[in-house]
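A.B. asks: give the three-dimensional model of this entry:
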Amino acid sequence: MGNFTKWLGAGLGFTLGGPIGAIIGFAVGSMLDGVGIKDFTSEQEDYKRATGRKERPKVKQTTAGDFEISLLILASIVIKADGKIDKTELDYVRLHFINLYGKQRANNAFKLFNGIIKKDVSTRQVCIQIREHMSHSSRLQLIHFLFGIAKADGNVTASEEDAIHKISGYLYINEADYNSIKAMFYNEVDSAYKILEISKDATDDEVKKAYRKMAKKYHPDRLQDVGDEHKKGAKEKFQSIQNAYESIKNERNMS
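C.D. replies: Predicted coordinates:
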């Protein structure tokens, strides 16, 4: 129990409170009797004293742990959207966390996930808490990850897409950005154009301008506020932008 509470308590900021904190408390309570949010708060204070970290009054900073917990909770919403829990999707979540954090930290995260997925979650309340404390770039990365989960079994169902679209709206992701990320997971004729948020009748100059804009928007360096480990997940999204641009260049014989 000690290692688990230290992992969770030391890494969280804004997600220790509000509706997300309540979900965490429920998830842990379903695994460990007698353990609650107060245990994580205690571990967090011990961690701050040991590392010399001081928290500014009334400011809730976003941490790598906050991003991690947000992923788990939103992933549980998408996985349950079609009325069943698919093992392939669960395996995708586990593998993604191993790639991001290493096996030990990923195992801790998945223990928590197994508790979270048993809880009925208010999508709106969770997303409001996330968007109040997380940057736009980080919220875009969340949507990309959720599509990856939905596509893990080879097909994004209508209910899964509806769930991600609802989450996107609550996170204040506009339709152009949502459709851009969605197009990264569909092999359609005009996917490359959708990824760059332009139409097929765009001029070559407009294509180049769109690429520069999107490359800047999705550059992994924009995720520094939630830890270097999450840049790994951002690289796939950034590569999709580059691939879309190369596809259009080849189609048009652009220099």
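A.B. asks: contacts, neighbours, all on C-alpha from now
C.D. replies: Noted.
A.B. asks: what is the longest helix of the protein by residue count?
C.D. replies: Secondary structure of the chain per DSSP state H: the longest helix is helix 231-252.
A.B. asks: now that helix: buried residues?
C.D. replies: For helix 231-252, a neighbour-count test (16 or more other CA atoms under 10 Å) marks 231, 233-234, 237-238, 240-242, 244-246, 248 as buried.
A.B. asks: one more to line up against the first:
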Amino acid sequence: MIRWLLAVLGYTFYRFPGAIIGFLIGSLLDNFMGSKSKSRGGFQQVFQQQRSEDVSPADFELNLLSLASLVIKADGRVNQAELDYVRQYFVQAYGKERANATFKVFNEVIKNREISAAKICALLRSRTRYESRLQILHFLFSIANADGHVTQAEVNEINNIARYMAIHSRDFESIKAMFFKNPDSAYKILEIDRTATDTEIKKAYRTMAKKYHPDKLQHMDEAYQKGAQEKFQKVQEAYEQLQKERGF
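C.D. replies: Predicted coordinates for the structure are as follows:
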């Protein structure tokens, strides 16, 4: 992407102002050259083609990193383990060279600008499939958990993002439960109450297995498909735990 190249070059010569100017000029050149229509991989395929205007993969990456930065800074400090997790995630999805170029701009632009979660999530809500937004939520919880502990401040921030993305509260609690171990975790993952019957548990498992099946995210990059597999595995583990506890 020309925008990222010019942003990095701008930062090299003129630091933060140069990065912004380079990114803006590069965006214009990208649009003029039709780079959007030529790029078919990765997150561009996540966006629904229901409107005439389009969002480039680079713009989506920037928005995703913006949400990641909100979670990283939620508890008042920047944790290196969480930063490393995000970097590695992007390396797996886009390759080391592109990920490093993205993070050079991210470190100067994203961390030092005012970020509106509401505006970013409004875009994601209108342009992405629901199952893709669930994967974004799982990604954000994974960032928070990178240091081995999800703080309440991080939970609150992710909850706000979930509401902005119009994610149902039960789905939020289900994904949240995948990162917290307590007696009710298995029930919350399956989106049922502890009073559920064995029949209701089996039905809930079939529903959740279908919702979180990795095949639903075949349009996304390998790194995000891996996250889908992790959610699917958590659903299976929750069901097997309840099978063992209840003996059915």
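A.B. asks: TM-score for the pair, please.
C.D. replies: TM-score for the superposed chains, counting by TM-score structural alignment, normalised by the length of the second structure: 0.81, backed by 233 aligned residues with a CA RMSD of 3.0 Å.
A.B. asks: hang on, the earlier thing: nearest to Glu43 of the first structure, of the buried residues of helix 231-252 of the first structure?
C.D. replies: Lys231 (26.9 Å; CA to CA).
A.B. asks: which non-adjacent residue is nearest the closest one?
C.D. replies: Among residues not flanking Lys231 of the first structure along the chain, Pro220 sits closest, at 5.0 Å (CA to CA, 6 or more residues apart in numbering).
A.B. asks: ok, the aligned partner of Ala99 of the second structure in the first structure - contacts?
C.D. replies: In the first structure, the residue matched to Ala99 of the second structure (TM-score structural alignment) is Ala106. With contact set as CA atoms under 8 Å, 6 or more residues apart in numbering, Ala106 of the first structure has these partners: 94, 97-98.
A.B. asks: check Phe90 of the second structure too.
C.D. replies: Neighbours of Phe90 of the second structure in contact, by CA under 8 Å, 6+ apart: 96, 99, 223.
A.B. asks: can you tell me what it aligns to in the first structure?
C.D. replies: That one, Phe90 of the second structure, aligns with Phe97 by TM-score structural alignment.
A.B. asks: mean distance, the strand or helix carrying its match to its aligned residues in the second structure?
C.D. replies: Per DSSP states H and E, Phe97 of the first structure falls inside helix 87-101. Its aligned residues in the second structure lie a mean 1.6 Å from helix 87-101 of the first structure after superposition (mean CA distance after the TM-score superposition for the first structure).
A.B. asks: list the buried residues in whatever helix or strand comes next after that helix.
C.D. replies: As assigned by DSSP H and E, the chain's next helix or strand after helix 87-101 of the first structure is helix 103-116. Using 16+ other CA under 10 Å as the test for burial, helix 103-116 of the first structure gives 106-110, 112-116.
A.B. asks: what's the answer for stretch 166-177 of the first structure, then?
C.D. replies: Buried, per 16+ other CA under 10 Å, within stretch 166-177 of the first structure: 167-168, 170-171, 173, 177.
A.B. asks: what range in the second structure does that stretch sit on?
C.D. replies: By TM-score structural alignment, stretch 166-177 of the first structure lines up with residues 160-171 in the second structure.
A.B. asks: and the longest helix for the second structure?
C.D. replies: Per DSSP H, the second structure has its longest helix at helix 2-33.
A.B. asks: quick one, that helix and helix 96-105 angle?
C.D. replies: 100 degrees (axes from the mean of the first three to the mean of the last three CA atoms, to 10 degrees).
A.B. asks: excluding chain neighbours, what is closest to the alignment partner in the first structure of Lys226 of the second structure?
C.D. replies: In the first structure, the residue paired with Lys226 of the second structure is Lys232, using TM-score structural alignment. Counting by CA to CA, 6+ apart, Lys232 of the first structure lies nearest to Leu100, which is 6.8 Å off, once chain neighbours are set aside.
A.B. asks: the one you found: neighbouring residues, count only.
C.D. replies: Using other CA atoms under 10 Å, Leu100 of the first structure is surrounded by 18 other residues.
A.B. asks: cool, Glu173 of the second structure as well?
C.D. replies: 16.
A.B. asks: quick revisit: next one: the residue nearest to Lys232 of the first structure relative to Ala75 of the first structure, how far apart?
C.D. replies: The gap separating Leu100 of the first structure from Ala75 of the first structure is 15 Å, by CA to CA, to the nearest Å.
A.B. asks: which element, helix or strand, includes Gly169 of the first structure?
C.D. replies: helix 158-170.
A.B. asks: give me the contacts around that helix.
C.D. replies: Here helix 158-170 of the first structure has contacts from 74, 77-79, 81-82, 123-124, 127-128, 143, 146-147, 150, 174, 178, using CA under 8 Å, 6+ apart.
A.B. asks: which among the residues you listed end up buried?
C.D. replies: By neighbour count, with 16+ other CA under 10 Å, these hold 74, 77-79, 81-82, 127, 143, 146-147, 150, 178 as buried.
A.B. asks: next, format these as TSV and append distance to Glu188 of the first structure and secondary structure.
C.D. replies: Shown next, in TSV, are these (distance: CA to CA, whole Å; DSSP: H, G, I helix; E, B strand; the rest coil):
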residue	distance to Glu188 of the first structure	secondary structure
Leu74	26	helix
Ile77	26	helix
Val78	23	helix
Ile79	24	helix
Ala81	24	coil
Asp82	23	coil
Cys127	30	helix
Ile143	19	helix
Leu146	19	helix
Phe147	16	helix
Ala150	17	helix
Tyr178	16	helix
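A.B. asks: follow-up on the earlier one: next, the buried residues of the longest helix of the second structure.
C.D. replies: Quick answer for helix 2-33 of the second structure (16+ other CA under 10 Å): 2-11, 16, 18-24, 26-27, 30.
A.B. asks: repeat that for stretch 76-93 of the second structure.
C.D. replies: Here stretch 76-93 of the second structure shows 81-83, 85-91, 93 as buried, counting by 16+ other CA under 10 Å.
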